[in-house]
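Trainee: what follows is a predicted protein model with its sequence.
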Amino acid sequence: MRPPEREAGAAAVEFALLLPVLLLVVFGMIDTGLWLNQKITATNAARQGLRSYQLSEGDPAAKAAAGRAVIDRLVGRTLPPGSVTFTPCAPVDGGGLRTATVSFTYDSEAAVGFIPGWDTLEIGGRAESPCED
């Protein structure tokens, strides 16, 4: 067994070596959790936007504006023009059921940005709903 004088700084050195790895793991989990939350929010926004699109009255442009307003409100940002695509009721390949779809993407910034090169992530939402005749 070594005398205690020789081990006085060992714990500090071990902590200094492990701290960057620990911070990388903790902040990586925080960023991953926040990105996952944004993905779930985007999927929900797509569903609600498509519902608003389908229930709105008027021409296709007015219906798309109503759906886009719901998506922008739920996502918490104004998405760039052309990033939200509504597809009206159309037959699915193979015939039968007709569906309406909406899809959009946007770049999300990292909350912490601790990992170099991982400061943005593309978040997307997509929803599909059957049409009633």
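Mentor: Alright, I've got the coordinates.
Trainee: please make it C-alpha for all contacts and neighbour counts, starting now.
Mentor: Will do.
Trainee: most centrally placed residue in the protein?
Mentor: Lys39 (2.6 Å; Cα atoms, centre = their mean).
Trainee: who's in contact with Thr78?
Mentor: With contact set as Cα atoms under 8 Å, 6 or more residues apart in numbering, Thr78 has these partners: Asp72.
Trainee: put this next to the first one:
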Amino acid sequence: MVRPSERGAAAVEFAIVVPVLIMLLLGIMEFSRAYNAQASLSAAAREGVRVMAISNDPNGARSAAENTAVSLQPALVDGNIAFKNLDTGASTCAPGNRMTVTITYSLSTMTGIAGPFAMTGQGAMLCGG
């Protein structure tokens, strides 16, 4: 039985705890979304560099990277994807050289409290197989 002097204590405790719980829930959602975006960027960069190392086709590599990261909203565009040959500095892939694909992405948050966050995915592979 609640004494008359403690009648509002539960409401006050509820008012103190609920904002903390909501912020914790939103933080978990934002972190999981960022983690998923980073995993998508890494997979897209790996797929893009794989296509580039095998076929030396920048358009095909961009397409492969964009098709791999379908979960990103907004989607990747060609301007997000950069190619660099680590041995020559060019954007073409010669057999025996090392190629990297770097994908940059700006992740906006669902809540708008923080962000946007700059994210990067990078893949590297030896050209020609």
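Mentor: It's in. The structure presented is a predicted model; accordingly, all values stated were derived computationally and were not measured.
Trainee: any idea what the TM-score comes out to?
Mentor: Once superposed, chain against chain, the TM-score is 0.79 (TM-score structural alignment, normalised by the length of the second structure); 118 aligned residues with a Cα RMSD of 2.3 Å.
Trainee: that older thread, the residue nearest to the centre of the first structure touches Arg126, doesn't it?
Mentor: No: counting by Cα atoms under 8 Å, Lys39 of the first structure does not reach Arg126; the two are 10.3 Å apart.
Trainee: hmm, back to that, over in the second structure, tell me which residue corresponds to the residue nearest to the centre of the first structure.
Mentor: Alignment note (TM-score structural alignment): Lys39 of the first structure maps to Gln38 of the second structure.
Trainee: that's a strand at its match, yeah?
Mentor: No: applying DSSP: H, G, I helix; E, B strand; the rest coil, one finds Gln38 of the second structure to be helix, outside a strand.
Trainee: show me where the first structure has helices.
Mentor: For the first structure, helices defined by DSSP state H occupy the ranges 10-55, 60-75.
Trainee: the counterpart of Asn85 of the second structure in the first structure: neighbour count?
Mentor: In the first structure, the residue paired with Asn85 of the second structure is Pro88, using TM-score structural alignment. Pro88 of the first structure: 18 surrounding residues under other Cα atoms under 10 Å.
Trainee: before we move on, what about Pro91 of the first structure?
Mentor: Pro91 of the first structure - counted by other Cα under 10 Å - has 14 other residues nearby.
Trainee: with Val20 of the second structure instead?
Mentor: 11.
Trainee: what's the match for it in the first structure?
Mentor: When the first structure is aligned by TM-score structural alignment, Val20 of the second structure is paired with Val21.
Trainee: relative to Phe27 of the first structure, how far out is that match?
Mentor: 10 Å (Cα to Cα, to the nearest Å).
Trainee: and if you look at Gly82 of the first structure?
Mentor: Using Cα to Cα, Gly82 of the first structure is found at 33 Å from Phe27 of the first structure.
Trainee: which of the two has more residues huddled nearby?
Mentor: Phe27 (16 against 7).
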